[in-house]
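A.B. asks: need a structure here:
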Amino acid sequence: MAVPKVDGQFIAEAIKYIDENGVPWHNTSTKYELVWENGNTYPPKYVIAVANHLQNGAEIDVSGYNAVEAKNYLTANGYEIQIKQTKYEITITSDSVTSTDDAFTMDNISAGDVFKPLDASFVAVDGTVIKRNYWKGERRNTNQTLPRIAFQIYEKQIAALPVEEKEQFPICQYSPDKEMIRGIYYSKDEATAHNINPFNTMSYDYDDGRQFVIYSWNIFTTLRFVQECLKRFGNPGDSFKLIYREKDDKENAEEEAAVVEKVKPAEFNGYLNPYSNMLVESKNIIFRGAPGTGKTYLAKEIAADIISNGYFDDYTMLTDEQKQQVEFVQFHPSYDYSDFVEGLRPKTNEDGSMGFELQDGVFKKFVDKARINYENSKKSTEVIANELSVQEAMKEFFDDVDTGNNKFKTKTGTEFTITDVDDEHIYLSIPQNASINSIRLNISEIRQMLESGREFNKLKDITEFFNINFTQQRYSYNLVIFNEIQKKKKAAKIIRQEELKKYVFIIDEINRGEISKIFGELFFAVDPGYRGVAGEVSTQYANLHADSNEKFYIPDNVYIIGTMNDIDRSVDSFDFAMRRRFRFVELRADERLEMLANLNNEEKEAEAIARMSALNVEIAATEGLNENYQIGASYFLKLKNIDFDQLWSDYLHPLLQEYINGMYDEEGIMERFKKAYNQGKSDGADVDESN
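C.D. replies: Coordinates of the predicted model:
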């Protein structure tokens, strides 16, 4: 059975029906929400089922189609659908396990298969919060993070337990009628000997190479273990917290990655990526470091993280609407102010002649979107409703003009027609005017008049509104069009207040452009201390704007990420005025190793790390080079499609050769590089010695 076809009026009737009767608990939505014009949200499948019942007399039944089909059907018919991004929090104490998700129960631990962990922590009775000391290569917030924190907190107490107690330690019970899974073991082999599937285990390294191994499948399967740790080793009032959400379809197919060596613990304040907190705090960040450290990939992860409010950090999971909150540019030596901020661009006129018009650059367009959202988020619903009413009235007016309803008259009897309309201007023809038979009006002025809620009956009203001392010729025509559009205004609808969103602008290779030429006067506005109206500036082409007094500012909801390679010659000449406006964060070559989990091959991942580490030691030891020339992990992601020999011959060898051109004994240096690279090979790996 496909999604039943229903008319729009019955969708509206279904909303009324649901408002009066509610939604049965088993028909609530877990993934998508239909956003109605009153701001309330409704489960799409159930709305369609009720509409089908009202229109066709069918039973209210949602079993014949899935949530995606319902979402696609409603979206195709012009309805707004949003992803339901509900976060839940589990609190574990020595005597209870409770969740903000009403459906959660310890009697069905298998339900954890469909959830993804977002954050985990230990909260001491005095309020101290302890996070996971992540290891290098360890993915943040996996199904294993919570038990790893428990091992981290109680490592010594657990190690001191007798072997018999470790083997009887409660780990997981799927339901009251199922047997308790028990045992803390010293290796996967030992766990296997006690009938634990090695693929369903987690390992925790401690004390110079020793391990704890326990059963672990989904995010709920270690709740018993964590609670038992609190009972045996905790103080009264201690607890663990686990924040989680429902998995996306794509995530359901993914597997969790393994771990490698230890790294300094990172602070976490609500986002999945610790660098996201840095960006939110600092507004502007530049990631610098060796090539291949994944700086650009990291920038996109951070963008997804803060735009989804810590819901996910996979850029591909952003909706098309959310992707409008991210912009990506790459600087190069010929990039300039007109590309970035604004400039004159060629335009073909109606008569076929060529001319120029002022166009916004990529940064100014992006900031304008963020600014509109920022300003709208501060407005009341009544103000937004009025603006929406104005927008609809203007659209209706200009649609009528397109159909030929196109002749108007001023108060003095001068007739004129509208010949063209674009995003910024209305073009008039005035045959009766001997001196000026055409004129251009600013749409923004008419919109401001309409949104003000004031009455405009004479030209003096307009001059007072715009606070000028003289009447301009165009105001006679503004007054006519204002009154025409005013007639079409309808009663404002009840709408939601706009949510404040975050916008992330990524500048790849930021040091390769001539910064002062690209940013111009925006040096001031981009400063984190001068965000908002306090940092507004006049741009270089302000005299060509519809309003020459218009100012430009960067709102607080804009975040800028730059990337640069330390070995690029242009780093040394990077503008000092810009340096102090960005927070510089170095990414070393051995950081971001968790990227290699994307190889989906633990043996290849381990070998890649070994080869990279050995090669980087040799690079750093070479006279004339340093750590800035080391190779980052992103080069090794190419191993998805090629082997280690091809990676060396086609990518690493040419890059390293470029590094040492002109040095003494180039051939000997390359031999040492290759020898180091091959030191990390796995047993039995073929090595091509010809390159």
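A.B. asks: only C-alpha atoms for contact and neighbour calcs from this point on.
C.D. replies: OK.
A.B. asks: Could you give the number of residues near I158?
C.D. replies: By the criterion of other CA atoms under 10 Å, I158 has 19 neighbours.
A.B. asks: What of V504?
C.D. replies: 29.
A.B. asks: ok, now how distant is it from I494?
C.D. replies: Shown here: V504 relative to I494, a distance of 30 Å by CA to CA, to the nearest Å.
A.B. asks: Would you do the same for the sequence below? I want to compare the two.
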Amino acid sequence: MPALRRINTDTLQQLKNLLVSSSIPVQSIQVAHKNYSIRNGAEAANKPLVFSWTHGGQTEPLLFSFHTWGTVESKKFPNTFLALGTGNEFRMVGFPLYLLPQDKDFVYLSFKLGNNEGGKNRWFGRGRTPKELRTAAQTDQLNIDIRQALQRVFPAPLFKHPTLSGEWLTLARLPVADLNSQADLPSRVALKTLILEKLLHAFVIAEKLRDDSLKIAGMNPDLDTTEAEDDLPVSISMHQPLNQILYGPPGTGKTYHTALRAIGLLERLTDAQVMVRYSTREEIRLRYDMYQQAGRIQFITFHQAFSYEDFIEGIKPVLLDTGVGNEEVGQELSYTIADGIFKVMAQRSVYALHLQQQQRLAASIGPDQVIAPDFDTVFERFIDQLRERLAEQDQILFYTKHNSKLHVDSISESGTIYFRYANGNSVNLPQVTRNGLRKINNDNPVDEAGQLAEADLEVKYGRDRSVYWAAFREFVQFRAQIPTDEPVQVAPQNLDEALQRVIRDPKIAAEITQEFDYRNLTSADFNAAPRMVLIIDEINRGNVASIFGELITLLEDGKRAGRPERLTARLPYSKTDFTVPPNLFLLGTMNTADRSVEALDTALRRRFSFTEMQPEPAVIRAQVGSSGVIGEGAAAIDVARILEVLNSRLEQLLDHDHCLGHALLLLSSPDVDSLRTAFERNIVPLLQEYFFGDWGKIGLVLGEKFVTAVPRTGVGRDPLAKFAGYDSSGLHDRPLYRLTAPATWDVVAFQSLYPATA
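C.D. replies: Down below sits the predicted model:
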């Protein structure tokens, strides 16, 4: 992970100097979204920060300018608040350069995406006159459209870092070396052009969507409605199978392709559309890693030892810490019911549906309505202020009903509060968990701590019930301090932040899953809810009937939660009801050359959609040498043609499932040495596996330059030993074959693999 930090003062000044300098021109810029476009102004050379903006049937000047905003933070960095506006409105959007992150090599031209209008480093979306007021639902839809459109054009997320909360989108990486005034002029011109082009591109997209939202709402009926077709619609309605398997021979890119397919499932795109949105493999990997860090993608591999207990739930041994505070004095072995990865992902999927439902409810609340904060919102604030006090070495005391003092000792990452008694030295610290406090909150809907009674608390909390009582009283008192007129957000502002909460404390999602009522969801909720993807590599290598158990039936589309024919299963260990949510996708890979394919459960086959991954010589032609050819003239070797010929021979000798994938011949460098290494390490060992050591058939695939017959007499054909009673006649004449030395695999040898062209 890059060592991200806030842009330092010197680099910030260099960035500003680059943008304001009239001696550094700007190259030609033209960006557009549908029928909105921006290009350089008529005096581009003299006024590099002035542009011409065409929108809604009119054209007007658009200019960048620097300001000091009214906030305390902005005043620390004067004239580094970059505004973009027209002559009539100098600031339509603002970009605080002093908030940009950087590492030692790059400044990241980026901003934090938000779910509401305005916000820190928020670049778009706010209404600018009283006539432009939107309803909550219209604002919510606008934010969704802007987010999706920007993520399509600027797919690279910012690296996750503890100092950066929320979801950041990177428009461009700016080399620190090129910001220096000593850098050559062409580099500085290109960098300045890049910065302005990316900002303008983001602006024109957001402004078009913003104006469209006003038009749809009937607020501005005079807006131009003529639009050009967009190559990739922001919202795509398509049916994608919930359970998919990518299958094919080794080396066809099945595992490689799962990243692209998983992104498509999450963003509701086809494979081709994902490749349009993310044009390079690096961009795809960055996007994949972002989703994986957010908990929306999980990757596992099935194997012979993988079991139901690993996949769904089972009894697992755990070591319990018996230390005091941060001092470890011992551990003891215990057993607990642990959730498997499939159950965890199902619970996250339900939590995502819960978030979507909250988002819809929040949009339905009028501006004059006051709503109470939910438990999780208050609990997060409660824990945050306790952590701040602990960081300041503040002594935090809670009091039980009988006035016994409890010191807050520490707080875990998941929000569990550990206490110690003022006069005690027990190694087992009393603790209060989020889940336990939530249950007490649900059972005790009170407004004042005076209405609480220890007898009202459930006995299952055992000897810690007085501790829970003390913690709940403090919680209620803290909640009472929140102003009743303070705007409260029903749904978490950022999906990734909300999912990180359940990753830290899975019990949150588990509890919501048990209490969740799918009947409260609308069809729009199902369609808009965030999706989850569980990737199962080598799905055929595990005992799938045993791993899935009784849940195989629940995987079907029609048997998922929320469907008319939904089914529920009772889990054997936790004794809880379980159903598979409709926004959880399973994406498996299967090697057709693996003998375990035949054992793949028929019931599972019926519930998955299969996509064949075939060898693609075109990939070799695109990535190896010159159109798949390495070398020149008489020394040229057509690597793509080698793949085609070898696979043709394999299909004749075996079948279509036992071919060679193109990835096996993606060479590290376009030369004979790399090709020889690929054959020695990839091709030949795989052929040995295919033919079980039958070198005669391997010779039919590779030819005499690679496999040679051992003469019937001479070296390598020693006579058999004498053994009475066994007829060895004819055995000495059985043909023997040997692999030729890899050092002899030269240009001529590889050219012999495919017929010469006339």
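A.B. asks: And stretch 612-623 of the first structure, how far out from the chain middle?
C.D. replies: Per CA atoms, centre = their mean, to the nearest Å, the displacement of stretch 612-623 of the first structure from the mean C-alpha position of its chain is 35 Å.
A.B. asks: what does stretch 384-401 of the second structure give?
C.D. replies: 36 Å.
A.B. asks: what span of the first structure lines up against stretch 32-39 of the second structure?
C.D. replies: Aligned by TM-score structural alignment, stretch 32-39 of the second structure corresponds to no residues of the first structure.
A.B. asks: Need the contact partners of that stretch.
C.D. replies: 28-31, 51-56, 200-201, 204-205, 208, 226-230 (CA atoms under 8 Å, 6 or more residues apart in numbering).
A.B. asks: what's the answer for stretch 663-671 of the second structure, then?
C.D. replies: Contacts of stretch 663-671 of the second structure (CA under 8 Å, 6+ apart): 251-253, 620, 623-625, 630-631, 639, 643, 674-675, 678, 682-683.
A.B. asks: List buried residues within the contacts of stretch 32-39 of the second structure.
C.D. replies: Listed as buried from the contacts of stretch 32-39 of the second structure are 29, 31, 51-55, 200-201, 204-205, 208; burial here means 16 or more other CA atoms under 10 Å.
A.B. asks: In stretch 378-393 of the first structure, which of the residues would be classed as buried?
C.D. replies: Within stretch 378-393 of the first structure, judged by 16+ other CA under 10 Å, the buried ones are 381, 383-391, 393.
A.B. asks: can you tell me which of these are in helices?
C.D. replies: 381, 383-391, 393 (DSSP state H).
A.B. asks: Give the full set of residues in contact with Q623 of the second structure.
C.D. replies: L666.
A.B. asks: on that earlier part again, among the contacts of stretch 663-671 of the second structure, who's most crowded?
C.D. replies: When neighbours are counted by other CA under 10 Å, V639 leads these with 27 neighbours.
A.B. asks: Relative to L656 of the first structure, how far out is the counterpart of that residue in the first structure?
C.D. replies: Under the alignment (TM-score structural alignment), V639 of the second structure maps onto A608 of the first structure. Taking CA to CA as the measure, A608 of the first structure falls 17 Å from L656 of the first structure.
A.B. asks: what do you get for E281 of the first structure?
C.D. replies: Taken as CA to CA, the span from E281 of the first structure to L656 of the first structure is 37 Å.
A.B. asks: Right, I'll leave it there.
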